[in-house]
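Asker: sequence first, then the predicted structure:
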Amino acid sequence: MKVYTLHHPHQFNKDDFPPLSIALGFFDGVHKGHQKVIQTAKEYADTHGVKSAVMTFDPHPSVVLSSKKKSVEYLSSVDQKISKIDQMGIDYVLIVRFTSAFASLEPQEFVDQYLIGLNAVHITAGFDYTYGKFGRGKMETLPFHARGIFTSTIVEKQVDHDEKISSTRIRELLAHGDVEIASHLLGSFYETEGLVIHGEKRGRKIGFPTANIETLNGLLIPSTGVYAVRMKIQNTWYDGICNVGYKPTFNDPDQAALSVEVHLFNYSESIYGEKVNVQWLKRIRSEKKFNGIDELIAQIEKDKDEAIHILSDQR
């Protein structure tokens, strides 16, 4: 798969690409709804003997378009998004840098420069996809803006239990700790990237050493609580439990910073500075304050036993 980053105004022309069947969308998380759009574009490419492509954007449009300083909690980093798209057998990924200048393009200008100008012969997007300044371009207006040069397919709303599958819904689920349902909608376990940093080292003192994780790339962390997880270190996955929270047994929650700490069951190496991935399998319980170290240790033992059972079932 070939990956291109486009900065507006881009310098590519039609001759730089073969005829393309392009899926359009932000595709945060590349969930099952996104997968339907991408797969539809690929099916057209395979049927008509052209190449498949996905056009996505970075950063999230709301970061640029909002009048207030806004940060977005993502479901996937750009690299994670590229990896999931690659697994679907797509030929090209086109990452458009979303800037104020790009956002100012009229719908026809966007189509001329970023679809016709990149040799699109077919476009696939979800029913609610918009393009151009103020989102004035809709899937219903795309045939007009296509100037007869490409055709298009609208993918209807994808639902699960009568609810739309959306990145917003998945974020809400993660915000409540519902990592199992979120993973079901994603089509794979929710996964975050992080860096192992120095923490307070209290876990080591009570017999449960933890890796303190600084989450990278603005990825959303599930709500506070204890989770059964897997963590990838140098391409190998290890089982463990993760505590997300403010450690109320030791700290004043009003003054403490949120921490993400992973205790691995069969790992004892020093990994400070390592980049790791955490897969979130199931929430075991909410965070709570204990009446001393002995009570905390007893609960961690219970959490560990439950996590081992959950991870064993997943195999």
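Answerer: Great, that's in hand.
Asker: contacts, neighbours, all on C-alpha from now
Answerer: OK.
Asker: ok, the closest residue in space to His176 that isn't next to it in sequence - contacts?
Answerer: Among residues not flanking His176 along the chain, Ser223 sits closest, at 5.6 Å (C-alpha to C-alpha, 6 or more residues apart in numbering). By C-alpha atoms under 8 Å, 6 or more residues apart in numbering, the residues touching Ser223 are Leu174, Ala175, His176, Gly177, Val244.
Asker: can you pick the most crowded of the residues you listed?
Answerer: Highest neighbour count within the contacts of Ser223: Gly177, with 24 neighbours (other C-alpha atoms under 10 Å).
Asker: so how far is Arg283 from it?
Answerer: According to C-alpha to C-alpha, to the nearest Å, Gly177 stands 6 Å off from Arg283.
Asker: could I get the contacts of Ser223 in TSV, plus columns for secondary structure and distance to Gly203?
Answerer: TSV is the format used below for the contacts of Ser223 (DSSP: H, G, I helix; E, B strand; the rest coil; distance: C-alpha to C-alpha, whole Å):
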residue	secondary structure	distance to Gly203
Leu174	helix	26
Ala175	helix	26
His176	coil	26
Gly177	coil	23
Val244	strand	14
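Asker: how many neighbours does the closest residue to His7 other than its chain neighbours have?
Answerer: Counting by C-alpha to C-alpha, 6+ apart, the nearest residue to His7 once its immediate chain neighbours are dropped is Arg97, at 5.5 Å. The tally of other residues near Arg97 (other C-alpha under 10 Å) stands at 19.
Asker: and if you look at the one 4 residues further on?
Answerer: The burial count assigned to Ala101 is 11, neighbours taken as other C-alpha under 10 Å.
Asker: just give the nearest non-adjacent residue to it, would you?
Answerer: Of all residues beyond its chain neighbours, the one nearest Ala101 is His8 (7.2 Å), with distances taken as C-alpha to C-alpha, 6+ apart.
Asker: let me know the secondary structure of the one you found.
Answerer: The assignment at His8 comes out as coil when based on DSSP: H, G, I helix; E, B strand; the rest coil.
Asker: the closest residue to Gln234 other than its chain neighbours: which element?
Answerer: Closest residue in space to Gln234, ignoring its immediate chain neighbours: Val276 at 7.5 Å, by C-alpha to C-alpha, 6+ apart. Using DSSP states H and E, Val276 maps to strand 275-285.
Asker: included below, for side-by-side comparison, is a second structure:
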Amino acid sequence: MEVIKLTFPLNIDKAVLPPLSMALGYFDGVHRGHQKVILEAKEQAVQKGLHSAVMTFDPHPSVVLGKNQKHVQYITPLPAKIKIIEDLGIDYLFVVHFTTEFANLLPQEFIDQYVIDLNVKHVVAGFDFSYGRMGKGTMESLPFHSREKFTFSVVEKFTSGDEKVSSTRIRKYIRDGKTVQLPELLGRFYQTEGIVVHGDKRGRTIGFPTANVDTIDEYIVPPLGVYAVKIKIGESWYEGVCNVGYKPTFNKEALKVSVEVHIFDFKEDIYGQQVTVEWHQYLRKEQKFTGIDELVSQIERDKQNAIEYFNKRLC
């Protein structure tokens, strides 16, 4: 997949691009509803003899247009989004740098410059996609703005449990710790990435060494508590149990939330490595213990509960 970063004014000549079938959207999470839009664009490309493409935007429009929100946490920060879209077999990904100038384009200007001028011959978007200044362009106005230069498909609402699958719904599930329910919406378990850093190394002194994962701050981290997780190190996946919290038994003054994974049957040195944590089952809330013995007993129970969870998944 070729990733092309676009700016305003447009910085690419359509003469260098093949005819495209393009999916339009922000696509945070690239959830099952998004995948339906993207795969429709891919299918139309096959049917019409075009190349497949996706257009997304960075940063999130609320960072640029919102008065109070200067930092947004994502389900899939841009590098993760690129990986998932590439895995869907798309030929081109256009990442538009979202600015106030770009946001002020009239709907017709957006279509002329960022669709027609990119040699797009077919457009696919969800029923609620909007474009142009103040979102005045809609899928109902698209036939007019197309100037008959391209055809288009509208993908209807995708639901799960009689409710629309949306990035907003998924963010709420993550923040509520409903991690085990996310595959129904995402089509996969929720994942975050980070670097393994040195911690206080107390875990190894009580028989439960942990990988202290400094999670990239663009990700939404599930709430405080203990989770059954998988962790990807290099190209291999391992099972483990993860504590999200402030380590109250040891540290009364910790300010930053820590993500610490005790990896089952693993003894390698992975400091400095980038890892992926895959969030499965919420096990219990974070709690403070009266002493080390009580803490060790609870961690052992957490470990057994996580092992039981993963064993059930294999059945």
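Answerer: Here it is on my side, so go on. Only a predicted model underlies this, so the values are computations on that prediction, with no experimental measurement involved.
Asker: TM-score for the pair, please.
Answerer: Scored against TM-score structural alignment, normalised by the length of the first structure, the superposed chains reach a TM-score of 0.96; 314 aligned residues with a C-alpha RMSD of 1.4 Å.
Asker: okay, buried residues for stretch 75-90 of the first structure please.
Answerer: By neighbour count on 16 or more other C-alpha atoms under 10 Å, the buried set for stretch 75-90 of the first structure is Leu75, Ser76, Ser77, Val78, Gln80, Lys81, Ile82, Lys84, Ile85, Asp86, Ile90.
Asker: which ones are touching the closest residue to the third one other than its chain neighbours?
Answerer: The spatial neighbour of Ser77 of the first structure that comes closest, neighbours along the chain excluded (C-alpha to C-alpha, 6+ apart), is Asn217 at 5.9 Å. Asn217 of the first structure makes contact with Tyr74, Ser77, Glu193, according to C-alpha under 8 Å, 6+ apart.
Asker: how far off centre is stretch 28-47 of the second structure?
Answerer: 16 Å (C-alpha atoms, centre = their mean, to the nearest Å).
Asker: cool, and stretch 281-293 of the first structure?
Answerer: 26 Å.
Asker: ok, now stretch 221-231 of the second structure?
Answerer: So, by C-alpha atoms, centre = their mean, the centroid of stretch 221-231 of the second structure is 16 Å from its chain's centroid.
Asker: can you check stretch 250-262 of the second structure too?
Answerer: 24 Å.
Asker: and it, what's buried?
Answerer: Under 16+ other C-alpha under 10 Å, the buried positions of stretch 250-262 of the second structure are Val257, Ser258, Val259, Glu260, Val261, His262.
Asker: inside helices: which ones of those?
Answerer: Judged by DSSP state H, helices contain none of these.
Asker: distance to Glu140 of the second structure for the residues you listed - can I get that in JSON lines?
Answerer: Output for these, formatted as JSON lines (distance: C-alpha to C-alpha, whole Å):
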{"residue": "Val257", "distance to Glu140 of the second structure": "45"}
{"residue": "Ser258", "distance to Glu140 of the second structure": "47"}
{"residue": "Val259", "distance to Glu140 of the second structure": "46"}
{"residue": "Glu260", "distance to Glu140 of the second structure": "49"}
{"residue": "Val261", "distance to Glu140 of the second structure": "49"}
{"residue": "His262", "distance to Glu140 of the second structure": "52"}
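Asker: out of the contacts of Asn217 of the first structure, flag the one nearest to Tyr44 of the first structure.
Answerer: Nearest to Tyr44 of the first structure among those: Ser77, at 27.2 Å, using C-alpha to C-alpha.
Asker: got a markdown table for the buried residues of stretch 75-90 of the first structure, with distance to Met55 of the first structure too?
Answerer: As requested, the buried residues of stretch 75-90 of the first structure are exported to a markdown table (distance: C-alpha to C-alpha, whole Å):
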| residue | distance to Met55 of the first structure |
| --- | --- |
| Leu75 | 18 |
| Ser76 | 16 |
| Ser77 | 15 |
| Val78 | 12 |
| Gln80 | 15 |
| Lys81 | 11 |
| Ile82 | 11 |
| Lys84 | 14 |
| Ile85 | 11 |
| Asp86 | 13 |
| Ile90 | 11 |
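Asker: for the spatially most central residue of the first structure, what are its contacts?
Answerer: Taking C-alpha atoms, centre = their mean as the criterion, Ser76 is the residue nearest the geometric centre of the first structure, at 1.9 Å. By C-alpha under 8 Å, 6+ apart, Ser76 of the first structure lies in contact with Asp28, Gly29, Val30, Glu191, Thr192, Leu219.
Asker: ok, Met1 of the second structure next?
Answerer: By C-alpha under 8 Å, 6+ apart, Met1 of the second structure lies in contact with Glu86, Gly89, Ile90, Asp91, Tyr92, Leu93.
Asker: what's the farthest-apart pair in those?
Answerer: Within the contacts of Met1 of the second structure (distances taken as C-alpha to C-alpha), the two that end up farthest apart are Gly89 and Leu93, at 10.7 Å.
Asker: what's the angle between the longest helix anywhere in the first structure and strand 275-285?
Answerer: Ranked by number of residues, the top helix in the first structure under DSSP H is helix 293-314. If you take axes from the mean of the first three to the mean of the last three C-alpha atoms, to 10 degrees, helix 293-314 of the first structure sits at 100 degrees to strand 275-285.
Asker: and what about Tyr227 of the second structure, helix, strand or coil?
Answerer: Here Tyr227 of the second structure is recorded as strand under three-state DSSP.
Asker: now do the end-to-end distance for stretch 90-100 of the first structure.
Answerer: For stretch 90-100 of the first structure, the end-to-end distance is 29 Å (C-alpha to C-alpha).
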